[in-house]
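Asker: Predicted coordinates and the sequence they were generated for:
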Amino acid sequence: MPFASVDSMEEEKEQFAEVDPSGRFGRYAELLGHGAVKKVYRAFDIQEGRDVAWNQIQLSKFIDMPYVVNKIHSEIELLKNLKNDNIIVLYHFWRDKEHNTLNFITEECVSGNLRDYRKKHRRVSMKALKNWSRQILQGLDYLHTHDPCVIHRDLNCSNIFINGNVGKVKIGDLGLATIVGKSHAAHSMLGTPGYMAPELYEEDYTELVDIYSFGMCLLEMATMEIPYSECESLAKLYRKVTSGVKPQAFNKVSDKELKDFIEKCIGQPRARPSAADLLMDPFLSDVDNC
C-alpha cells in the first residue's frame, strides 16, 4: 500500500530537501547536529506521522579512508539488531549511489545530547543526575549482557541523548562499538580522550571500559567540565590517565556519596563494578526504575 497519493507526495517533496527511495521519509534542510563523520538533519516519517533524525554521510569525503566507512557500516549493522528503551532506535537505512551518501533514519531525541542539555540547564538536582545515571546504566547493561557482548568504547556526554520533556535518556553513536565473544576481551584502541579507560590505551580490555567512561560522563554531568580539560596536550592527558591521576573536576564534586560512586566507576578494572552491580548500588537505590 502506498504511503501517500501521488499529489500529496509531490506536495511533500516540495517541502523536503530530499525523500528516501521508499517515499516514507522526508529530509528537511535544518541541521540537528553534525560531527566528524556525519550530519544529522530534521526529518519526518510520512507513514507514522512522527519526527525522526536523518543521518547522512558523504562517502566521497572518505575515499582514502575505508576504515571510516567500515565504522559507519558497523554502527548501522549494530543498531539494526539492538532493541532497548535506552538505546537509539534505527528505523531504516540505504546507500544513495548517485550522490555517494550513506543514509540512516533513527529516532529523534528532541532535546539533543546530554552535554548541551546540561549546559542549558545549570540547576539540576541530585535526583535528576541519579535518574539519568540509572538509564545510561540500563542501556549499558543491555549492551554488555547482549549475546554476543557489545562494548560501546566511545561513551561520552555528546553521544548520550535525551528527550527532556519526559526525561528519557538514550545511548547513541555506536560506530566505535565492538562485538566480542565469550572471553569478553577486545583488542583495539578507539575512543574519546578523557573518557577512555587506562586499559584502552593498552589495547587489552573488557566491557568495563564503558563503566569507566560512564563514570567520566557522570563527573561531567555533575560539574559541567569535560574530564582532563586542564591538559594542554594528549600526551599530558595520557600520562595522567595511565598513572591513575584523576581529573581536576573530580575534586570539585562536593557530595561525598556522588564522589564515592564516581570513584567506583573509574577505579582499577578488577575493582570496577558491572552495570548490573551499579544499578543495585545504594547510591541509586532511592531512584525509581525508569
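Answerer: Happy to help now that I have it.

Asker: make it CA atoms for all contacts and neighbour counts henceforth
Answerer: OK.

Asker: quick one, helices of the protein?
Answerer: Defined through DSSP state H, the helices belonging to the chain, from first to last, are 6-15, 66-80, 114-120, 126-145, 198-201, 208-223, 234-242, 256-265, 275-279.

Asker: so which of those helices is the most packed in?
Answerer: For the helices of the chain, the stretch with the most neighbours on average is helix 208-223, a mean of 25; neighbours defined as mean count of other Cα atoms under 10 Å.

Asker: Lys13 versus Met280, what's the distance?
Answerer: Taking Cα to Cα, to the nearest Å as the measure, Met280 and Lys13 are separated by 50 Å.

Asker: try Pro66
Answerer: Look at Pro66 and Lys13: by Cα to Cα, they are 33 Å apart.

Asker: can you check Met221 too?
Answerer: Relative to Lys13, and taking Cα to Cα, Met221 is found at 41 Å.

Asker: Ala29 now?
Answerer: Look at Ala29 and Lys13: by Cα to Cα, they are 12 Å apart.

Asker: do the same with Lys240
Answerer: Relative to Lys13, Lys240 is positioned 53 Å away (criterion: Cα to Cα).

Asker: again with Gly35
Answerer: For Gly35, the distance to Lys13 (Cα to Cα) stands at 27 Å.

Asker: same thing with Leu79?
Answerer: When distances are taken as Cα to Cα, Leu79 and Lys13 turn out to be 28 Å apart.

Asker: again, but for Ser158
Answerer: Here the criterion is Cα to Cα. By it, Ser158 lies 32 Å from Lys13.

Asker: putting a second one here so we can go through both:
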Amino acid sequence: MGCGAFKVVYKAIDQDEGIEVAWNEISVSGDLQSLDSLVSEVKLLKDIQHPHIIAFYDAWYDEDNLKVVLITERMTGGTIKNFIQKKGPFKLNVIKRWCKQILIGLDYLHSHNPPIVHHDIKSDNIFVNSITGIVKIGDLGLCTQLFEGKIKDVVGTLEFLSPESFEGTVSEAVDIWAFGMSVIEITTLEYPYSECKSNFGMVYRKITRGERPLAYYRINDQELLSFINDCISYKTETRKNAKELLEHPFLNILDGLSDARFISLRSDMELEKYLQELQISGTIPLLKSISSPALSSNKPDTGKGTPKNG
C-alpha cells in the first residue's frame, strides 16, 4: 500500500473480524529510544477514538525482525493526495466537506488534556473512504501530547512546517498551519513551495520570512483565500484554531449551486501577470519563476524523516 523511510504498509485481512486492515511495519533497528517512542505512540493511539481519526486495532513488537507492527483501519480511497491524482480535480463542495471533517478531527486531538499535536498534517497523511466520502487523519507516528510547548528537534515535513516550528516552539497552531498548506495543495494540485525545488535553505527562508508559496497566488477565490489566511497567519496569536475555523463562512454552505463548481484558479499567464502586479506594488518580493510542479508530476516527498533546526 505504501512505504517510507522507516515504515512499510501492507493490505491485510483480519481473519477474526473478516475485514481488510492496514498492516504497518516500523523498523526500530534495535534503537531502544525509537522503541520507547513507539511504545508511547501505541499508548497514545489506544486513547484516540474518533470518526475522523484512523482507528487503531492492535500492536506488537517483532523482536526477530526488529520491527513494531501496528494494525490500523484501512481506507479504500487511500490518501487524499493519491485520490486527487487518480480522480480529481473535485468541485468546491467536496473540498469543503473534506476540510470540515479534517478540522473536526483536529479539534478532537487539540481538545485533549493535555492537547495532542499531530506534527505532520498533509495530504499524504489524510485518508478518504472512496465509497462513503468520509475523511480521516492518519499516520499519527509523530503525535505528541503537549506538556511544555518546546521540542529539541523540528519534526514534520519541511514544506508544511510553521515559522515557529524552527524555533522549537510547539502548540496546536503548528497543525493548523500545516492544514492550511494542505488546503493549498488539495485545491491547486501543487506542492507548497515546489518552486524551491526541494532546496531546504530556500524553503526555510520563505517560511521564516512569512512568504506564501507560489501555489497560494494561483487561487482566485476570495472566500477560500480568507479561510487559508486564517490558517497560515504568521503570528500564532492571530492564527485561528480548529473550532474557530469550523465557523468560517467558507464552510457554512455545503450544498447549493454556489458550491457546485470548480475552484477558480489562475492560469500560468494570469498568474504571471498577477505576480508582476504584486511585485510592483511591493506586496511580495521579486520572484524568478512561477514554475510549480503539480501533484500529478510524482514529485518526491521531501518530508521523510526529521529535519533539524535550520
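Answerer: All right, it came through fine. The model shown is predicted, which means the values in this text are computed figures rather than measured ones.

Asker: aligned partner of Ala53 of structure 1 in structure 2?
Answerer: Matched to structure 2 by TM-score structural alignment, Ala53 of structure 1 sits across from Ala22.

Asker: thinking that match is in contact with Tyr10, fair?
Answerer: Yes - counting by Cα atoms under 8 Å, Tyr10 is a contact partner of Ala22 of structure 2 at 5.8 Å.

Asker: okay, these two: which has more neighbours?
Answerer: More crowded of Ala22 of structure 2 and Tyr10, by other Cα atoms under 10 Å: Ala22, with 20 against 15.

Asker: can you tell me which residues contact the more buried one?
Answerer: For Ala22 of structure 2, the contacting residues are 9-12, 71-74, taking Cα atoms under 8 Å, 6 or more residues apart in numbering as the criterion.

Asker: Weed out the non-buried ones from those residues.
Answerer: Applying a neighbour-count criterion of 16 or more other Cα atoms under 10 Å, the buried members of these are 9, 71-74.

Asker: What residues does Phe6 of structure 2 make contact with?
Answerer: When contacts are counted by Cα under 8 Å, 6+ apart, Phe6 of structure 2 is found next to 26-28.

Asker: Repeat that for Tyr61 of structure 2.
Answerer: Under the criterion of Cα under 8 Å, 6+ apart, the neighbours of Tyr61 of structure 2 are 67-69.

Asker: Give the equivalent position in structure 1 for it.
Answerer: Under the alignment (TM-score structural alignment), Tyr61 of structure 2 maps onto Arg95 of structure 1.

Asker: Repeat that for Asp175 of structure 2.
Answerer: Applying TM-score structural alignment, one finds that Asp175 of structure 2 aligns to Asp210 in structure 1.

Asker: Verify the contact between its match and Val150 for me.
Answerer: No - contact between Asp210 of structure 1 and Val150 fails when scored by Cα under 8 Å: they sit 10.1 Å apart.

Asker: Pull out the buried residues from stretch 148-155 of structure 2.
Answerer: Of the residues in stretch 148-155 of structure 2, those buried (16+ other Cα under 10 Å) are 154-155.

Asker: now do the same end-to-end measure for that stretch.
Answerer: When the end residues of stretch 148-155 of structure 2 are compared by Cα to Cα, they are separated by 16 Å.

Asker: what do you get for stretch 236-250 of structure 1?
Answerer: Across its full length, stretch 236-250 of structure 1 reaches 17 Å end to end, with Cα to Cα as the criterion.

Asker: now swap in stretch 157-168 of structure 1 and tell me
Answerer: The first and final residues of stretch 157-168 of structure 1 sit 14 Å from each other (Cα to Cα).

Asker: equivalent range in structure 2 for it?
Answerer: With TM-score structural alignment applied, stretch 157-168 of structure 1 matches the range 123-134 in structure 2.

Asker: buried ones in the matching stretch?
Answerer: Residues of stretch 123-134 of structure 2 classed as buried by neighbour count (16+ other Cα under 10 Å): 123-129, 134.

Asker: Just those residues: which are in strands?
Answerer: Under the assignment DSSP state E, the buried residues of stretch 123-134 of structure 2 contribute 126-128 to strands.

Asker: Lys122 of structure 2 and Gly180 touch, don't they?
Answerer: No - look at Lys122 of structure 2 against Gly180 with Cα under 8 Å: they stay out of range, at 9.2 Å.

Asker: Not counting its neighbours along the chain, what's nearest Phe161 of structure 1?
Answerer: Nearest-residue entry for Phe161 of structure 1: Asn113, 4.1 Å, with adjacent residues in sequence omitted and distances by Cα to Cα, 6 or more residues apart in numbering.

Asker: residues contacting the residue mapped onto the one you found from structure 2?
Answerer: Aligning on TM-score structural alignment places Asn113 of structure 1 opposite Thr79 in structure 2. For Thr79 of structure 2, the contacting residues are 123-128, taking Cα under 8 Å, 6+ apart as the criterion.

Asker: Can you tell me which of these is nearest Tyr57 of structure 2?
Answerer: Taking Cα to Cα as the measure, Tyr57 of structure 2 sits nearest to Phe127 out of those, at 16.8 Å.

Asker: ok, so what distance separates the closest one from Phe90 of structure 2?
Answerer: 15 Å.

Asker: can you check Lys235 of structure 2 too?
Answerer: According to Cα to Cα, Lys235 of structure 2 stands 31 Å off from Phe90 of structure 2.

Asker: Which one of those two is surrounded by more residues?
Answerer: Comparing Lys235 of structure 2 with Phe90 by other Cα under 10 Å, the one with more neighbours is Phe90, at 15 against 12.

Asker: Looking at structure 1, name the residue matched to the more buried one.
Answerer: For Phe90 of structure 2, the equivalent position in structure 1 is taken to be Val124, counting by TM-score structural alignment.

Asker: ditto for Glu190 of structure 2
Answerer: Residue correspondence to structure 1 (TM-score structural alignment): Glu190 of structure 2 is matched to Glu225.

Asker: you'd agree that match is up against Ala249?
Answerer: Yes - with contacts defined as Cα under 8 Å, Glu225 of structure 1 counts as touching Ala249 at a distance of 6.5 Å.

Asker: intersection of neighbour lists for those two?
Answerer: Leu219.

Asker: and the closest residue to Glu230 of structure 1 other than its chain neighbours, what does it touch?
Answerer: The spatially closest residue to Glu230 of structure 1, leaving aside those adjacent along the chain, is Gln248, at 7.3 Å (Cα to Cα, 6+ apart). Residues counted as contacts of Gln248 of structure 1 (Cα under 8 Å, 6+ apart) are 227-228, 230.
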